[in-house]
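Student: just to be clear, the model below is a prediction. Sequence and coordinates:
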Amino acid sequence: MYSLYTAALSFPGFSPALFEIDLGFLGLGTFPIRWYALAYIAGLVIGWRYALALIRRPALWGGKSPATKDDIDDLLFYATLGVILGGRIGYILFYQIPFQFDTIQRDPISILRIWEGGMSFHGGLLGVAIAILIVAKLRGIRLMPIADIAGVVTPIGLFLGRCTNFINAELYGRPTDAPVGMVFPEGNAGGTPAAYDWQAGEWVYTGAEVPRHPSQLYEACLEGLIPALIISFLVWRFGLLKRPGLSAGLFLLFYGIGRSISEQFREPDRFTWGVMPEWLTMGQLLSMPLWLGGVFLVWNALRKPPMQASA
């Protein structure tokens, strides 16, 4: 089928679901346990466990941990709500209302159908920021150290999420003739997403697909893996958490840089074609405040001496 693109890599063709649960005895057929949902769960649980490991080591904080296990448990609960609600509301505000308002007018209930896709990282980030504010207020703890914990653990969830974008054959890159080009199942030019034939257990190709950058993997590395490794190394080796706000600021900078670079290779959403200028994507535009916030937090953290253990 792809004789013109013999040098292109083939999409591995993973199933979007790890396995399916047979609910036929209830008359509901089968229920797929999707990788995307598992990535959300795994990211939150691993992040929670990592956060607990951080607060159990007072030396990382200059002598006294800023939170207790109960504080982190509360943070997990509110952060979960923030990720889900913020991610969906952000998608509605940043993408559906500006670019797909006619769709909302025709079918207002579509904004509630979260299972059809449509989550915004920037909205989820705002949701988590609100969650951090709520936990700090309710538990009577300092705000910046909790934000720093989020800065350390959030890249884990980002890495897992981008990997599942790849598995789902979504958010693929722009056409390329580079050796890294990969032929994804693309759906059609009208915007219909790629389809997976659950009965046959394979992706459906139209025959018009072209090699594209596997931009999901670029994002997994630039937004998730690299920040997670570097920030964690600085935390455990150089006492990053002794400077309140530094970890959170570095995360914002890493994400802003990584997202801005990867957007050069990622195919823009079809509904933004002709609306956004060719040199700017919505992801880059929404990342600009993160650059500013990151620079401010890093500057503010470095102008103060690190926290030291009390004598």
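Tutor: Perfect, thanks for sending it.
Student: all contacts plus neighbour counts: C-alpha atoms, from now on.
Tutor: OK.
Student: remind me which helix or strand the residue nearest the centre of the chain belongs to.
Tutor: Geometric centre of the chain, nearest residue: Leu158, 3.8 Å, by Cα atoms, centre = their mean. Using DSSP states H and E, Leu158 falls within helix 143-167.
Student: just checking, what packs against that helix?
Tutor: Counting contacts by 3 or more Cα pairs under 8 Å, 6 or more residues apart in numbering; DSSP states H and E, helix 143-167 is packed against helix 35-55, helix 121-139, helix 215-219, helix 226-238, helix 246-262.
Student: stretch 231-247 spans what distance, first to last residue?
Tutor: 7 Å (Cα to Cα, to the nearest Å).
Student: try stretch 110-117
Tutor: Across stretch 110-117, the terminal residues are separated by 10 Å (Cα to Cα).
Student: quick one: name whatever helix or strand follows the helix holding Leu158.
Tutor: Beyond helix 143-167 on the C-terminal side, the first helix or strand identified by DSSP H and E is strand 182-183.
Student: put this next to the previous one:
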Amino acid sequence: MNAVLPFPDIAPEIVSITLFGMEFALRWYALAYIAGIVIGWRIVVATVRRPALWPGERAPMEPRDVEDLLTWVILGVILGGRLGYVLFYQPGYYLSHPGEILQVWQGGMAFHGGLLGVILAVILFARARGINWVSVADALCMVTPVGLLLGRIANFINAELWGRPTDLPWGVIFPGRAAHDCAGAVAGLCARHPSQLYEAALEGLILGAILLWLGWRRGALRLPGTLTGVFFAGYGVARFMVEFVRQPDAQFVAPGNPLGLAFHINGYGLTMGQTLSLPMIAFGLGMILWARRRAQAQTA
């Protein structure tokens, strides 16, 4: 085995206290959610305070509306993420155990489901306030990579959602179950792609930088739908790429399907992550085209 990287000794809990016989802990994943929401909220507030960035030099909402929108978004993320995981990844199990569907503390959240939940929340909020929902979506899509970046780093710290085995020099030996069940493992150790960090870089850092640059420097917010399209297409492409080196979901792995493909013919096919990413890419490209044609029609 080539040189590999040891997993950093970082506890999944930042702080833990016991009160009245009950233990309360702040975990990295929870901190990632909180920090991502707060940072995103402040960026959106700063953006709506700059009318020149928006169509007709008029922001679609006031800073106080952003605070109210935050509640809708949080509900959309939690409910959509959980229901998405139930429907996309383990429908059979949860149909047999319906009482566990709402036990989000047991784990199991799907980004694609959370995204659908946020979309619904944005549409309902915009209709209730008489706001252009496309511009609201642009603002949220511009800051969503912040949460993705922090969330994927938390996934890495928690040693979850690891990648496939690799002999590359930056392969990481994750603790627990990830260190075993690996063909060709040496001394019981298995180096894997740190796919969480790949996603943090692609979905979070790079995509986020592009969206902020387009929104704040290139006038993309003045073309409603553009940033939404770039986000969907960009995330879809990034996730599709990383799926090639990400460990497949256990429920899809079988003797005749070692790659864990959700849909395949004679061993060739797509993972569930890739399958769900294709509609995102198509939708994103469609949104970009729609935004450009709409702008051209308005100036004709």
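Tutor: Everything's here; your move. Since we're looking at a predicted model, the values are computed, not measured.
Student: after superposition, what is the TM-score?
Tutor: In this superposition the chains share a TM-score of 0.89, using TM-score structural alignment, normalised by the length of the second structure; 282 aligned residues with a Cα RMSD of 2.1 Å.
Student: about what we covered before: residue range for the helix holding Leu158 of the first structure in the second structure?
Tutor: Counting by TM-score structural alignment, helix 143-167 of the first structure pairs with residues 133-157 of the second structure.
Student: quick one on the thing from earlier: closest one to Leu85 of the first structure among the helices and strands packed on helix 143-167 of the first structure?
Tutor: When these are compared by Cα to Cα, helix 121-139 sits nearest Leu85 of the first structure, at 6.9 Å.
Student: look up how far Asp70 of the first structure lies from the residue nearest to the centre of the first structure.
Tutor: Distance of Leu158 of the first structure to Asp70 of the first structure, given as Cα to Cα: 25 Å.
Student: swap in Phe99 of the first structure?
Tutor: Applying Cα to Cα to Phe99 of the first structure and Asp70 of the first structure gives a distance of 42 Å.
Student: can you check Phe166 of the first structure too?
Tutor: Distance from Phe166 of the first structure to Asp70 of the first structure, by Cα to Cα: 35 Å.
Student: what about the counterpart of Val128 of the first structure in the second structure, how many neighbours?
Tutor: Aligned counterpart of Val128 of the first structure in the second structure: Val118 (TM-score structural alignment). Neighbourhood size, Val118 of the second structure [other Cα atoms under 10 Å]: 24.
Student: just Leu70 of the second structure next, same as before
Tutor: Around Leu70 of the second structure there are 18 other residues, counting by other Cα under 10 Å.
Student: what helix or strand is it on?
Tutor: According to DSSP H and E, Leu70 of the second structure maps onto helix 63-88.
Student: in the first structure, point out the residues matching that helix.
Tutor: On the first structure, the counterpart of helix 63-88 of the second structure by TM-score structural alignment is residues 69-94.
Student: same question for stretch 240-247 of the second structure.
Tutor: By TM-score structural alignment, stretch 240-247 of the second structure lines up with residues 260-267 in the first structure.
Student: what lies in contact with that stretch?
Tutor: Residues outside stretch 260-267 of the first structure that contact it (Cα atoms under 8 Å, 6 or more residues apart in numbering): 171-174, 213, 215-216, 218-219, 222, 281, 283-284, 287.
Student: swap in 10 Å and give it another go.
Tutor: 170-176, 212-223, 254-255, 259, 279-288 (Cα atoms under 10 Å, 6 or more residues apart in numbering).
Student: turn the helices and strands packed on helix 143-167 of the first structure into JSON lines, including distance to Ser15 of the first structure.
Tutor: Converted to JSON lines, those look like this (distance: least, Cα to Cα, whole Å):
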{"stretch": "helix 35-55", "distance to Ser15 of the first structure": "9"}
{"stretch": "helix 121-139", "distance to Ser15 of the first structure": "24"}
{"stretch": "helix 215-219", "distance to Ser15 of the first structure": "16"}
{"stretch": "helix 226-238", "distance to Ser15 of the first structure": "27"}
{"stretch": "helix 246-262", "distance to Ser15 of the first structure": "25"}
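Student: for these, which one sits closest to Pro185 of the first structure?
Tutor: For Pro185 of the first structure, the closest of these is helix 215-219, at 14.2 Å, according to Cα to Cα.
Student: for that closest one, give me every contacting residue.
Tutor: Contact with helix 215-219 of the first structure is made by 158-159, 161-167, 169-174, 181-182, 221-226, 255, 258-267, as judged by Cα under 10 Å, 6+ apart.
Student: Provide the aligned range in the second structure for that helix.
Tutor: Alignment note (TM-score structural alignment): helix 215-219 of the first structure is matched to residues 195-199 of the second structure.
Student: mean distance between the matching stretch and the first structure after superposition?
Tutor: Compared with the first structure after the fit, stretch 195-199 of the second structure shows a mean deviation of 0.2 Å (mean Cα distance after the TM-score superposition for the first structure).
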